[in-house]
Structures are given as structure tokens and as C-alpha cells.
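Predicted coordinates and the sequence they were generated for:
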Amino acid sequence: MGMTIYHRIICFFLFSFLGYLLECVVLSYENKRPVINRGFGHGPFCIIYGFGAMGAMILLKPLSDNLILLYIATTLMATTMELITARMMIKLFGSFWWDYSRKPFNYKGIICLESSVAWGFLGIFYFRFLDGFVSQMAGVVPEGLERMVALSLLAFYIADFIYTMRLQLKSSCDEDDATMIGRLKVY
């Protein structure tokens, strides 16, 4: 039986939620204090993980039986996504939401070797375990409620995104241009 679009949307948000949890755990460990706000919006989602998971399923599925090629492709795909996302955020807001500048082998604090290596392992974990697990979790939603749950998640995220975007753009515009030159805010 094929997945419905609603099942895929629920999977997308489950991956985004798991990415949010991963970010919170890793950063809480690194900072030695709880970090609980890792998404762009106010909800518990890092949608780059949802896009990464869906992109991996579409683009990297043919490589899933070859661990070496899968590792390399996942590393390249995730690192590229991180770079593009940071560039878009810098262009829109003058900032991005992470900072690798203290890590060795980093590029402008946006990407670093340590994270790229980790993305490769996460890709293998995704294809060996996580994809099936998330699909099963999404399958817990009764078929008659799939549509309502998926559309509710979308509506919540769209509203949260618009609200957060307006706040961020207002914040960016409120700052004096002279103070923003040469400065990068990292959240």
C-alpha cells in the first residue's frame, strides 16, 4: 500500500520534531545547560530535518544498500543543505541559528567537518532504522484522521512561520544599519 500525501506530511513533521529533539540534546550537552528553542519558529520543529529526510528518501534511496556511497552522498547533501539554509537566513535576517566558528575545519561558522561527518552517520541511521520507525509512528494515526492531523500540522507551522518571519524581519529592520555591518547574530 502506498503512502498518502497526508502520511508523508505527518512523517515530515515527525522528522522535523526528531531533528528539533536532536538539536536540543546535542546543544544542551555542548553548552552544559538546557537548550530548548532550536527551531525557526516557536513550535518544536526544525524543518530542515523534515526536508532532509524527504530529500534523502527521494534522492538517496538508490544508494541505501551501499553504505560507503550512502555515507558520502548523505554527508554532501546535508552539508549543502546547511550551507544553503544559512545563506538564505543571512540574506533574510542577517543571521543564522547555529555557530560552528569554534569547531575545527569550519567555514565561516556555517559548516564544519565534525557536523559533516555526523550527517553521514545520521544518513545511514536514517535508512537502516529511522525511516521505518517514523513511518510506523505516522501509521499510528487512524486513516480517517490522517488528513485532519496533517492539515492541522501544516496550518500550525504556516501560522508559526509567518508570525516568526514577521518578528524576525521587524527585528532586522529595527536595528540600526551601522551596528549590523560586520556583525552576525547567531541564535
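Looks like it arrived, so ask away.

Going by C-alpha atoms from here, please, whenever you check contacts or count neighbours.
Noted.

Which strands and helices lie in contact with whichever helix or strand Thr164 is part of?
Assigned by DSSP states H and E, Thr164 belongs to helix 143-174. Under the contact criterion of 3 or more C-alpha pairs under 8 Å, 6 or more residues apart in numbering; DSSP states H and E, helix 143-174 touches helix 5-31, helix 67-93.

I'd like these as JSON lines, with mean neighbour count appended.
Shown next, in JSON lines, are these (neighbours: other C-alpha atoms under 10 Å):
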{"stretch": "helix 5-31", "mean neighbour count": "19"}
{"stretch": "helix 67-93", "mean neighbour count": "18"}
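
which stretch among the ones you listed comes nearest Leu59?
For Leu59, the closest of these is helix 67-93, at 9.3 Å, according to C-alpha to C-alpha.

So which other helices or strands are in contact with the closest one?
Helix 67-93 sits against helix 47-59, strand 95-96, strand 111-112, helix 113-125, helix 143-174, with contacts defined as 3+ C-alpha pairs under 8 Å, 6+ apart.

any idea how far the second one is from the chain center?
What that stands for is strand 95-96. Relative to the centre of its chain, strand 95-96 is centred 14 Å away, using C-alpha atoms, centre = their mean, to the nearest Å.

Second structure follows, compare the two:
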Amino acid sequence: MRTVLSLIIYFFIYSFLGWISECIYCTVGNKKVVNRGFLNGPICPIYGFGATMLIFVLKNKPQDIIYLFICAIVLTSILEYVTGYILEKTLHTTWWDYSNKRFNIKGRICLKNSILFGIMSVVLMKIIQPEVVSFVENISTKTLLSLAIVGIGWLIVDIIISLMALNKLNVKLDRLDEIIMDLKAFNICLDKFNEEELLSKLDKYREEDSYIQYRIEEVKDKIRNIRAKALQVNRIIKAFPDMNKKKKQKQLQYLKEFLKEKNKN
């Protein structure tokens, strides 16, 4: 039982350290602070799974640095590729895209990141994990159990909240679909989603009959609703700037532009 509890604690420790690594890497790359991760809390589960998998698979294997490095590259690359594939198929969303990097496979993994993960894994196995083991060994089984229960409960709640936020994103993209069709009825082409500009264009139809007035107000309400309850949606979009919705990429781009404009105001 203690072995299982230790692995669970390792998962949360490395999920947190992975989140820190992602935030630093993306902040440096984007030259602005990025709160990375699908979940609200400060964890990236893929790092936790990856680290725990490495520890479990490699703990009784030769600890030669080259051997660890090669095994880590293979294991972490498989994990990242499979995770990307599953997320694309289940959530119909591409969360990261390495298509613009050299030696990539379908944009899901690339050589540069695989090498970085290999280096990080060697550091993990040689330097970090011995310290983590020493730390966890000094915690009683009862305390480990309590921490594991709290951690798993928190993770489940966070996943539910994050999936609800993703659903809100999908709803807003569907609303944008409706708005685009409604605007076409008024011969308004959507180059970008600017709320004030669109409302101003719709106001030009004020003199029309009552039905058209009703339709205009209906469209205006839809436009205003795009702004409502957008905090979690905005967080997800900021965390994954390369996110791609295959069937609604144009709508996603409009939403990004709108939220970017909204954040300036």
C-alpha cells in the first residue's frame, strides 16, 4: 500500500514541478507571463504521469546516463504523442502543435522537445528523485493516505471545472457560428470580431420594420453573450495559444481577437 501511496505523491510533486517548468519555458518563449496548463490548479498531469512512469519503469534498470537518456526520450515521446492523439480524438481539439519545428511527427512531438525531456528525465532520476524519495520516506503512511485522498479529490474537482470551461468555449464557438449566419442576413461580413463595430453596423438598421428590429436585438444579445462568463475560457485560450479546433478554427480566431480586445479595455 505504501508503494502505491508513494507513487501517487510522486505524481503530484512532479505534476507541480512540470507546471513550473512549462510556465517558465512558455513565459521565456512568449516574452510574457503564461499560466500554462489545462487545469486551474498549478499542476500538469502529463508531467506527473511521465515522471511516475519513468520512476516505475527505470528504477531497477541500469542507471547509466546514456541509457537513461535514450529510454527517457523514447518513453516521454510515446507518452506525449499518445496523449496528444487521445485529446485530439476525444475533445476534438489540438492543444499543442509542433508542425513549425524541425523533425516533428504530425505536430504532436518534435526532436527538440524530446531531447529536452530526455535531459530533464536524467536530472530527475539522478538528482531530484533521490531527494524526493528521502522526503516521502519520512512521511507516515497515514499522512500519505490523507494527502493522496485530498490530492485525488482536488484533481477530480479541477478536471470537472476545466471540462465545464471547455464546454463553455464550445458553446461560445457555436454562438459565433449563429452570429456569422445572422450577420450574413444583414449583408455584414465578419473580418474580425469587434463588438462595438458590429453593434454599430447593426444600429444602421434601426429604421426597418418591427420584425427586423426584433432580429437585430436578438443578434445583439448573442454578441453581448460572447463576453459573458469568459474568464475560464480566456484562461484556456491563453494557456494554449496554439490550440486548434479543426472544424471551428475561424470561429476560434474570432474569439481570440475578441478576448484580446476585451483584455485591453
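Happy to help now that I have it. Since this is a predicted model, take the numbers as computed values, not measurements.

Centroid-nearest residue for structure 1?
Ile48 (2.5 Å; C-alpha atoms, centre = their mean).

quick one: contacts for that one?
Taking C-alpha atoms under 8 Å, 6 or more residues apart in numbering as the criterion, Ile48 of structure 1 is in contact with Ser16, Met81.

what's the counterpart of it in structure 2?
When structure 2 is aligned by TM-score structural alignment, Ile48 of structure 1 is paired with Ile46.

ok, now Arg102 of structure 1?
In structure 2, Arg102 of structure 1 lands on Asn100 (TM-score structural alignment).

Excluding covalently adjacent residues, which one is nearest to that match?
Gly107 (7.8 Å; C-alpha to C-alpha, 6 or more residues apart in numbering).

Could you do Thr74 of structure 1 as well?
Closest to Thr74 of structure 1 by C-alpha to C-alpha, 6+ apart is Gly120, at 5.0 Å.

Could you report the neighbour count for the one you found?
Neighbour count for Gly120 of structure 1, taken as other C-alpha atoms under 10 Å: 24.

Now do it against Ile84 of structure 1, distance only.
Computed with C-alpha to C-alpha, to the nearest Å, the distance linking Gly120 of structure 1 and Ile84 of structure 1 is 18 Å.

picking that back up, how much space separates the match of Arg102 of structure 1 from Tyr81 of structure 2?
Counting by C-alpha to C-alpha, the separation of Asn100 of structure 2 from Tyr81 of structure 2 is 16 Å.

ditto for Phe258 of structure 2
Taken as C-alpha to C-alpha, the span from Phe258 of structure 2 to Tyr81 of structure 2 is 32 Å.

again, but for Ile236 of structure 2
For Ile236 of structure 2 relative to Tyr81 of structure 2 (C-alpha to C-alpha), the value is 21 Å.

Where does the helix or strand Ile236 of structure 2 falls within end up in structure 1?
Here Ile236 of structure 2 sits within helix 231-239, counting by DSSP H and E. Mapped onto structure 1 using TM-score structural alignment, helix 231-239 of structure 2 spans no residues at all.

packing partners for the helix or strand that that helix is followed by?
Per DSSP H and E, the first helix or strand lying C-terminal to helix 231-239 of structure 2 is helix 249-264. Packing partners of helix 249-264 of structure 2 (3+ C-alpha pairs under 8 Å, 6+ apart): helix 141-185.

equivalent range in structure 1 for the following helix or strand past the helix it packs on?
Next along the chain after helix 141-185 of structure 2, taking DSSP H and E as the criterion, comes helix 195-203. Under TM-score structural alignment, helix 195-203 of structure 2 corresponds to no residues of structure 1.

Which elements pack onto helix 195-203 of structure 2?
Packed next to helix 195-203 of structure 2, using 3+ C-alpha pairs under 8 Å, 6+ apart, are helix 210-227.

and the angle from the helix it packs on to helix 249-264?
For helix 210-227 of structure 2 against helix 249-264, the angle by axes from the mean of the first three to the mean of the last three C-alpha atoms, to 10 degrees is 70 degrees.

Using neighbour counts, pick out the buried residues of helix 210-227 of structure 2.
By neighbour count on 16 or more other C-alpha atoms under 10 Å, the buried set for helix 210-227 of structure 2 is Gln213, Ile216, Glu217, Val219, Lys220, Lys222, Ile223, Ile226.

The aligned residue in structure 2 for Leu154 of structure 1: neighbouring residues, count only.
Taking TM-score structural alignment, the alignment pairs Leu154 of structure 1 with Ile152 from structure 2. Residues near Ile152 of structure 2, counting by other C-alpha under 10 Å, number 14.

element containing His42 of structure 1?
Here His42 of structure 1, judged by DSSP H and E, is contained in no helix and no strand.

From Leu153 of structure 1, how far off is the closest residue to it other than its chain neighbours?
Once flanking residues are discounted, His42 of structure 1 sits nearest to Asp160: 6.5 Å by C-alpha to C-alpha, 6+ apart. Asp160 of structure 1 sits 10 Å away from Leu153 of structure 1, going by C-alpha to C-alpha.

Give me the distance between whichever residue in structure 2 pairs up with Gly120 of structure 1 and Ile70 of structure 2.
When structure 2 is aligned by TM-score structural alignment, Gly120 of structure 1 is paired with Gly118. Distance of Gly118 of structure 2 to Ile70 of structure 2, given as C-alpha to C-alpha: 7 Å.

can you check Ser210 of structure 2 too?
Ser210 of structure 2 is 71 Å from Ile70 of structure 2, by C-alpha to C-alpha.

One more: Gln129 of structure 2?
In terms of C-alpha to C-alpha, Gln129 of structure 2 sits 18 Å off from Ile70 of structure 2.

same question, Asp174 of structure 2
Following C-alpha to C-alpha, the distance that separates Asp174 of structure 2 from Ile70 of structure 2 is 45 Å.

Tyr25 of structure 2 too?
22 Å.

Next: Gly151 of structure 2.
Here Gly151 of structure 2 is placed at a distance of 32 Å from Ile70 of structure 2 (C-alpha to C-alpha).
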